[in-house]
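Trainee: How does the following fold in three dimensions:
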Amino acid sequence: MSPNEFQGLIARVTARIASRPLDAELESWLNAEYAAGSTGYTELASACRTGAQEGWLAEREAAGIRYGRIFKALPDTHGFSVDVVQMNNIAGPHHVHPNGEIDLIVPLTEGATFDGHAAGWCVYGPGSAHRPTVAGGDALVLYLLPEGAIEFTKHAG
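Mentor: Prediction:
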């Protein structure tokens, strides 16, 4: 797996979701179409694990969180930026999603969750905010951000 091959995997997903609203219906569709254990999910999860192990994903580290933006919002990714973080029983910095956020959750420890979600997908709509939290062990989370839009805040909660 290379960054270019990874981009191709992402582009196959983003091509199918680029025109859809970021809402509960999209989350349900992703969790059906790319369900944990399915071929599509397994390919993406394996690519995330490989990229993190090889150091071309989540290549930076701060405050116990490995992170990195592998792709800015590009035409090839249908206007989504692609970030991957690795977190282990920790809450990350509070932020707002001006255009929403789509998250692929890849537990590295069996049973690890991201914001209460197990392996699979969660979708935050435009204007939503959270303090991303991994509990129950170690997990990789792939973030798709429309237009790469994210606003970190000083909010403590």
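Trainee: C-alpha only now, for contacts and for neighbours.
Mentor: OK.
Trainee: Contacts for the longest strand seen in the chain, please.
Mentor: Secondary structure of the chain per DSSP state E: the longest strand is strand 133-146. Strand 133-146 is contacted from outside by 48-49, 73, 79-92, 97, 99-116, using CA atoms under 8 Å, 6 or more residues apart in numbering.
Trainee: can you give me the helices in the chain?
Mentor: 3-17, 24-33, 39-54 (DSSP state H).
Trainee: Can you point out the buried residues in stretch 6-24?
Mentor: By 16 or more other CA atoms under 10 Å, the buried positions in stretch 6-24 come out as 6, 9, 10, 11, 13, 14, 22, 23.
Trainee: what's the burial count for residue 4?
Mentor: For residue 4, the neighbour count with other CA atoms under 10 Å is 9.
Trainee: residues in contact with the closest residue to residue 76 other than its chain neighbours?
Mentor: Of all residues not flanking residue 76 in the chain, residue 11 sits nearest, at 6.4 Å (CA to CA, 6 or more residues apart in numbering). Listed by CA under 8 Å, 6+ apart, the contact partners of residue 11 are 76, 77, 78.
Trainee: compare with the first, here's sequence two:
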Amino acid sequence: MTPERFQDLIASLTATLEGQPLDAALAERLNREYPAGSPVYEALFDACRQAVAAGWMCSRENDGIRWGRVIRHGAATHGFSVDVVDMKDLAGPHHVHPNGEIDLVMPILDDGSPGGGARFDGQGPGWKVYGPGSAHRPTVTGGRALVLYLLPQGAIEFSRAAA
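Mentor: The predicted structure follows:
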């Protein structure tokens, strides 16, 4: 998996998201059309695991969280940036989503293979959507997970709030 191939894979997804309101209906749609086990979910999961293993994804580490901005927002990804984190049983830094956030939750075992019961903010394998202006302290419980974040216009604001 190369960064270019990964961007092409993401672009095929973000093309279906462009202009959509980030709300509960979008989360329902994503979980219906691209649920865990579907070809799209599995392709993204496999691509992330390959990229992490190759060392270009989640290449930074801070306070037990491996992370990285993989793609800056732009026309190629229909205005979305892409970040991926690797977290195990911890809470990340509080932040606000000025334009919302779309998350793909991918539980993994400690050896990096798919599996386990990890949940991200209560969501198991699948999609979680936060609307514009929402905020949280991203939390993984029950194990380890890769979480892919799609941020419209790359907008995220970190704060010191305890959420």
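Trainee: okay if I get the helices of the first structure as CSV plus distance to residue 138 of the first structure?
Mentor: CSV is the format used below for these (distance: least, CA to CA, whole Å):
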stretch, distance to residue 138 of the first structure
helix 3-17, 22
helix 24-33, 21
helix 39-54, 12
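Trainee: By neighbours, which of the contacts of residue 11 of the first structure wins?
Mentor: Going by other CA under 10 Å, residue 77 tops these with 23 neighbours.
Trainee: from what I can see it touches residue 16, true?
Mentor: No: taking contacts as CA atoms under 8 Å, residue 77 of the first structure lies outside contact range of residue 16: 10.7 Å.
Trainee: now stretch 141-151 of the first structure: which residue numbers in the second structure?
Mentor: The alignment of stretch 141-151 of the first structure onto the second structure (TM-score structural alignment) spans residues 147-157.
Trainee: Could you count how many residues lie near residue 132 of the first structure?
Mentor: Residues near residue 132 of the first structure, counting by other CA under 10 Å: 16.
Trainee: for it, what are its contacts?
Mentor: Contact partners of residue 132 of the first structure, counting by CA under 8 Å, 6+ apart, are 91, 92, 93, 94, 114, 115.
Trainee: Which of the residues you listed are buried? Put it as a PyMOL command.
Mentor: Buried residues within the contacts of residue 132 of the first structure, by 16+ other CA under 10 Å, are selected in PyMOL with:
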select buried, resi 91+92+93+94+114
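Trainee: just curious, which of the contacts of residue 11 of the first structure is nearest to residue 120 of the first structure?
Mentor: For the contacts of residue 11 of the first structure, the closest approach to residue 120 of the first structure (CA to CA) belongs to residue 77, at 19.9 Å.
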